[in-house]
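Engineer: need a 3D model of the sequence below.
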Amino acid sequence: MNLFDQLPCAVLHTDDDGKIIQMNAELLRILGPASPVRPGALMDQLLPPASRIFLQTHVWPMLLREGAAREIYLHLRAGDATRIPVMVNASRGSDGAHPGYTWVLFVARERSLFEADLIKARNRAEAGTRALEVNDHFTHAIADLSGRALAFLDLSTHCHFSNARFAALLGDHRANLEHGAWPALIEPGSRAIHKAALEQALTGAAPSSAALTVALAGRPAWSVRYLSSRSKAGILDGCFLVEQRHIATL
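Structural biologist: Here you go, the predicted model:
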């Protein structure tokens, strides 16, 4: 048994053209008895098409330029046509009789499984993002079709959602709402009553049946009610601002 066969990892030695000069026992074991690849064959025959292309376009140029390549991720093609993920180190050298390149291969199934899990997780995240985008589009479309101004205010009365009618009623005030709480936009004369109604909605109390007039500087007046919002778990998470009737039209 030569030194190659005593090594606990797969090793092969090729000449400068990629022809296999030696393969050790561990590499033959990994490939399986059905593999036809033996010394004298080209190294390309060990690889499936994608790895073969990467070998020719990236690995060989690196070896010719630098004399070594480290931690290259490839796949072997076993005798039963299964793909075996491997990490490859290669360097210029000699097996004692033939100059060329020595290749050391480490089976990397755990890395392959980890990468597969990452890809699945990424695909799930992308699918979730697409679903949220569709849901957001649907929600805005339904809200716009309602014909009423609608908005969602969080527990600090900042707006997280509004429809086109709400934006039209606010006009230039919409930009101010992005940086501040809703009550700050309302004119001082009616701000207190809106704050009280908001506090009632944000504590989960039964809403008042009376609609409140919204007066914004330079804009037509309109009326609104505040309705409590709860999450699926029943936790109070904000309130909806719902237009009740048009006091004036735009």
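Engineer: please count neighbours and contacts with C-alpha atoms only from this point.
Structural biologist: Noted.
Engineer: where does the nearest residue to residue 25 once chain neighbours are set aside fall, secondary structure wise?
Structural biologist: Distances taken as C-alpha to C-alpha, 6 or more residues apart in numbering place residue 5 nearest to residue 25, at 5.0 Å, with adjacent residues excluded. Using DSSP states H and E, the element containing residue 5 is helix 3-6.
Engineer: please generate a structure for the following sequence too, so the two can be compared:
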Amino acid sequence: MEDVFNQVPCLIFSVSEEGTLLSINEAACNHLGYVKQELEGKKAETIFTLPTRIFQETHLFPLLKMQGKAEEIYITLLTKGGEYLPVLVNATQKKSNNHTVTFYAGIVVHNRKK
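Structural biologist: All right, here's what the predicted structure looks like:
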């Protein structure tokens, strides 16, 4: 399954309720300019822009608590080089062993404004 996780052409990553990146696939790493070891175990704010972090706290997380999922959410991620990467994501939250994990799957949408 790990091979599938790293072969899909979309960005997949998971974040703990404490804000730690738990896992991230190769496509996400490639788009962001990192290798996996630079991100896993680090704070998610490494890749989340400030507007995205605010949006998550005020809109995304409450929506996930109410509905268990969120679809077609536009966020921006921060590349290693400091550039904004526009991404359209679906997200879910799951509880496991009294911990909440947020799972993201997304695609890059450079031409979203067309």
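Engineer: please state their TM-score.
Structural biologist: Overlay of the two chains. TM-score (TM-score structural alignment, normalised by the length of structure 2): 0.82; 110 aligned residues with a C-alpha RMSD of 2.5 Å.
Engineer: hang on, the earlier thing: to which residue of structure 2 is the residue nearest to residue 25 of structure 1 aligned?
Structural biologist: In structure 2, the residue matched to residue 5 of structure 1 (TM-score structural alignment) is residue 6.
Engineer: for that match, give me its contacts.
Structural biologist: By C-alpha atoms under 8 Å, 6 or more residues apart in numbering, residue 6 of structure 2 lies in contact with 25-27.
Engineer: structure 1: helices as residue ranges?
Structural biologist: For structure 1, applying DSSP state H gives helices covering 3-6, 25-31, 49-54, 60-66, 109-145, 164-170, 173-177, 188-202.
Engineer: tell me which of the contacts of residue 6 of structure 2 persist in structure 1.
Structural biologist: Checked against structure 1 using both residues aligned by TM-score structural alignment, their matches' C-alpha atoms under 8 Å, those keep these contacts: 25-27.
Engineer: can you list the residues you listed in JSON lines and add distance to residue 73 of structure 2 and neighbour count?
Structural biologist: Below are the kept ones among the contacts of residue 6 of structure 2 laid out as JSON lines (distance: C-alpha to C-alpha, whole Å; neighbours: other C-alpha atoms under 10 Å):
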{"residue": "25", "distance to residue 73 of structure 2": "19", "neighbour count": "23"}
{"residue": "26", "distance to residue 73 of structure 2": "21", "neighbour count": "21"}
{"residue": "27", "distance to residue 73 of structure 2": "19", "neighbour count": "19"}
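Engineer: next, find the distance separating the residue nearest to residue 101 of structure 1 when sequence neighbours are not counted from residue 106 of structure 1.
Structural biologist: In space, and not counting its chain neighbours, residue 101 of structure 1 is closest to residue 92: 4.5 Å by C-alpha to C-alpha, 6+ apart. In this view, residue 92 of structure 1 and residue 106 of structure 1 are 18 Å apart by C-alpha to C-alpha, to the nearest Å.
Engineer: isn't residue 19 of structure 2 up against residue 46?
Structural biologist: No. Using C-alpha atoms under 8 Å, residue 19 of structure 2 makes no contact with residue 46, being 10.1 Å away.
Engineer: returning to what we had before: for the helices of structure 1, give me CSV that also has distance to residue 98 of structure 1.
Structural biologist: Below are those laid out as CSV (distance: least, C-alpha to C-alpha, whole Å):
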stretch, distance to residue 98 of structure 1
helix 3-6, 14
helix 25-31, 19
helix 49-54, 24
helix 60-66, 17
helix 109-145, 32
helix 164-170, 77
helix 173-177, 76
helix 188-202, 82
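Engineer: of all these, which one is nearest residue 99 of structure 1?
Structural biologist: helix 60-66 (13.6 Å; C-alpha to C-alpha).
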